[in-house]
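Q: mind folding the following:
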Amino acid sequence: MEYNDILKEANIEALEAMKLPKKQDYFEIVIDFKKLPKPDFSVSENIRLKEFAPILKGLELCKNKPCLYFFEITNTSINTKEIIKTYQYLNVENKAALRKSINFDSKYLYVGKSQKNIQHRMKVHFGYKNTTENGLQLLHWAKPLLTEIMLHVYCFDETLGFLLPLYEKKFDNQLKPLIGYL
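A: Prediction:
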């Protein structure tokens, strides 16, 4: 079999997968920073996640499914330059990358994807997970600036996980979030 034939076959399979009627779930979660304490790593993860548990529960629908998510800044009077300045001074090694070109008019903070464990990604993004994975680390810097944000989540059928990079790039190009590497 020729290499080009393998590629053609893969393309046909991808197109067939996209033709099938698939349902994606969409939901929004308002996250109130006043209710979330800064993580205390001297206690167990169960205790540390107590106030964050309702958010994780809201993500149960997407457990083990591919997801696209993005954070929207709901306070329209927020100074996005102040957000970037504060984030730049966050002194942790595992924070998400800043964009090379920042659109300060954007009301979106970040666009991301998760193939199977969005709950884990949210723990990382909010700073509750002691890990080397990159994430926003929101509770380590955003609490004084943001009172709440909206988490938007699209949850897809398992067979469409291969499309996540495409969806992420499209949303990133359209929403132009403040933080992220795409």
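Q: from here on, contacts and neighbour counts on C-alpha atoms
A: Will do.
Q: can you list contacts of stretch 53-72?
A: 29, 31, 107-119, 122, 149-158, 160-161, 164, 167-168 (C-alpha atoms under 8 Å, 6 or more residues apart in numbering).
Q: show me these that map onto strands.
A: Assigned to strands by DSSP state E, the following of the contacts of stretch 53-72 qualify: 29, 31, 108-114, 149-155.
Q: where do the helices sit along this structure?
A: Secondary structure of the chain by DSSP state H: the helices cover 3-19, 45-48, 53-58, 80-88, 118-126, 164-175.
Q: report the central residue of this structure.
A: For the chain, the residue nearest the mean C-alpha position is Gly112 (3.8 Å; C-alpha atoms, centre = their mean).
Q: residues near the residue lying closest to that residue once chain neighbours are set aside, how many?
A: Of all residues not flanking Gly112 in the chain, Tyr69 sits nearest, at 5.4 Å (C-alpha to C-alpha, 6 or more residues apart in numbering). A count of nearby residues for Tyr69, using other C-alpha atoms under 10 Å, gives 22.
Q: what's the answer for Lys23, then?
A: 9.
Q: please report how far it lies from Ile6.
A: The span separating Lys23 from Ile6 equals 29 Å under the rule C-alpha to C-alpha, to the nearest Å.
Q: sorry, back to before: which among the helices of the chain is found nearest to Ala96?
A: The stretch from these with the least distance to Ala96 (C-alpha to C-alpha) is helix 118-126; that distance is 8.7 Å.
Q: which residues touch the closest one?
A: Around helix 118-126, the neighbours that count as contacts under C-alpha under 8 Å, 6+ apart are 56, 59-60, 62-64, 67, 114, 129-131, 133-140.
Q: next, the angle from that helix to strand 148-155.
A: Between the axes of helix 118-126 and strand 148-155, defined by axes from the mean of the first three to the mean of the last three C-alpha atoms, to 10 degrees, the angle is 150 degrees.
Q: I'd like the structure of this one too, to check against the first:
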Amino acid sequence: MYILFLIRDENARRNGHDHDAKLVLRWLPDCSSPSKCRFKVQEILPVGSECEKRRWKRGGYVNDYVHPGDEIGRKNNGQIIPVLNFFASVSYPLRHLLVYQVTLNFTSSTILMEQTKSFVREEALKLKKALENFIESGVRNEHSFEIHCETLRNYLIAPVDTSEQFKDVFDHLKSMNGPCIYWVDIVGDGVTNMQIVDAMRKYNDSSREVGNGGQLPVIYKRIRDSRTLYVGKVNSLIWARILTHLGYHGNGNLQGLQLYHWAKDLGLVVRFNIMEFDGGCMRLLPAIEYEIARQKRPLIGSHSS
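A: Below is the predicted model of the structure:
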């Protein structure tokens, strides 16, 4: 049998804090002594927005905390009475803690549900914090630069980031160390979408035949009426992501635009547009990327909500 206690810290509430928690206990019958029974702490589930698992303390010891696997409790006249004593500490008066809901016959499947609900709540709180960071900080930095693909040289051996041609570009990119959203626009009308997609498909085919070369993102079967080539995101090190898009990354398993390998002969000109966010906004990146991709409808790249 499982018992679910919802514990409320009234003292913390009076001071404007929320440390409420759920404690799941599993009954351990003690046949040698019918007047007693023990309970094992099965799970500690945060409920309050400020709850920490180490917040709840065992009675008698200030530094003795509750952990899953602990055994507690006894039975007295059919009533389970030691729960408040269990949570109270020498410096934590009993009157400040309140058991405000008890659920008996709590099944293991319900525990899984409670664990999932707790996980969803924790994720929602993290998203809330990310939104607050975004509202407060917004876009930390923005940067745009053009690449004339016909001028791309062979940097497959020599480092491109310290080359005379691209040192300034990569020095700026390396100063952007936060999470980034970026999109790549096609500049001018000299190259059509059909030419671009055909060149990428030929590159894909030749890469498979040879068995090397970097991978391209998903190419849509139907060519879109858009002058945005790609939309992407990165949690950090935007400069390394751009390295892959230029086609100079040594790891052939990394997916990217690989511009050096197919766009050079087209004379394609592209503009990279980058927005850097505060680190606390990282969890929002997938949603922002999806909305930008939905608006710009890039020629390649898969995006899901």
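Q: work out the TM-score between the chains.
A: Both chains were compared after superposition, and using TM-score structural alignment, normalised by the length of the first structure their TM-score is 0.87; 179 aligned residues with a C-alpha RMSD of 2.1 Å.
Q: pull out the buried members of the contacts of stretch 53-72 of the first structure.
A: Of the members of those, the ones counted as buried by neighbours, 16 or more other C-alpha atoms under 10 Å, are 31, 107-119, 122, 149-156, 160-161, 164, 167-168.
Q: follow-up on the earlier one: need the winner for burial among the helices of the first structure.
A: With neighbours defined by mean count of other C-alpha atoms under 10 Å, none of the helices of the first structure is more surrounded on average than helix 118-126, at a mean of 21.
Q: and that helix, how far from the chain's centre?
A: With C-alpha atoms, centre = their mean, to the nearest Å as the basis, the distance from the averaged C-alpha position of helix 118-126 of the first structure to the chain average is 8 Å.
Q: just tell me the aligned range of that helix in the second structure.
A: Residues 238-246 of the second structure are where helix 118-126 of the first structure aligns, with TM-score structural alignment as the criterion.
Q: now Gln115 of the first structure, nearest residue through space, not along the chain?
A: The shortest distance from Gln115 of the first structure to any non-neighbouring residue, by C-alpha to C-alpha, 6+ apart, is to Pro66 (4.1 Å).
Q: and that neighbour, what pairs with it in the second structure?
A: Counting by TM-score structural alignment, Pro66 of the first structure corresponds to Pro179 in the second structure.
Q: same question, Asn11 of the first structure
A: For Asn11 of the first structure, the aligned position in the second structure is Ala124, judged by TM-score structural alignment.
Q: from Ser118 of the second structure, how far out is its match?
A: According to C-alpha to C-alpha, Ala124 of the second structure and Ser118 of the second structure sit 10 Å apart.
Q: report the separation between Phe39 of the second structure and Leu25 of the second structure.
A: As for Phe39 of the second structure, its distance to Leu25 of the second structure is 6 Å (criterion: C-alpha to C-alpha).
Q: what do you get for Asp171 of the second structure?
A: Distance of Asp171 of the second structure to Leu25 of the second structure, given as C-alpha to C-alpha: 56 Å.
Q: repeat for Leu173 of the second structure
A: Using C-alpha to C-alpha, one obtains 53 Å as the distance from Leu173 of the second structure to Leu25 of the second structure.
Q: what's the answer for Asp161 of the second structure, then?
A: Asp161 of the second structure is 58 Å from Leu25 of the second structure, where distance means C-alpha to C-alpha.
Q: what's the answer for Gly232 of the second structure, then?
A: In this structure, Gly232 of the second structure and Leu25 of the second structure are 46 Å apart, going by C-alpha to C-alpha.
Q: next one: Arg8 of the second structure
A: Applying C-alpha to C-alpha, the value for Arg8 of the second structure to Leu25 of the second structure is 16 Å.
Q: looking only at neighbour counts, state which of these two leads.
A: A count of neighbours by other C-alpha under 10 Å puts Leu25 above the other of Arg8 of the second structure and Leu25, at 26 against 21.
Q: what sits against that one?
A: 2-5, 39-43.
Q: which of those fall in helices?
A: Applying DSSP H to the contacts of Leu25 of the second structure, no entry is found in helices.
Q: adding neighbour count, write the residues you listed out as a markdown table.
A: Listed next are the contacts of Leu25 of the second structure as a markdown table, based on neighbours: other C-alpha atoms under 10 Å:
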| residue | neighbour count |
| --- | --- |
| Tyr2 | 21 |
| Ile3 | 18 |
| Leu4 | 22 |
| Phe5 | 20 |
| Phe39 | 21 |
| Lys40 | 18 |
| Val41 | 20 |
| Gln42 | 21 |
| Glu43 | 21 |
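Q: restricted to strands, list the residues you listed.
A: Residues of the contacts of Leu25 of the second structure located in strands (DSSP E): 2-5, 39-43.
Q: got these as a markdown table, with distance to Ile80 of the second structure columns?
A: Converted to a markdown table, those look like this (distance: C-alpha to C-alpha, whole Å):
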| residue | distance to Ile80 of the second structure |
| --- | --- |
| Tyr2 | 13 |
| Ile3 | 11 |
| Leu4 | 12 |
| Phe5 | 11 |
| Phe39 | 10 |
| Lys40 | 14 |
| Val41 | 15 |
| Gln42 | 17 |
| Glu43 | 18 |
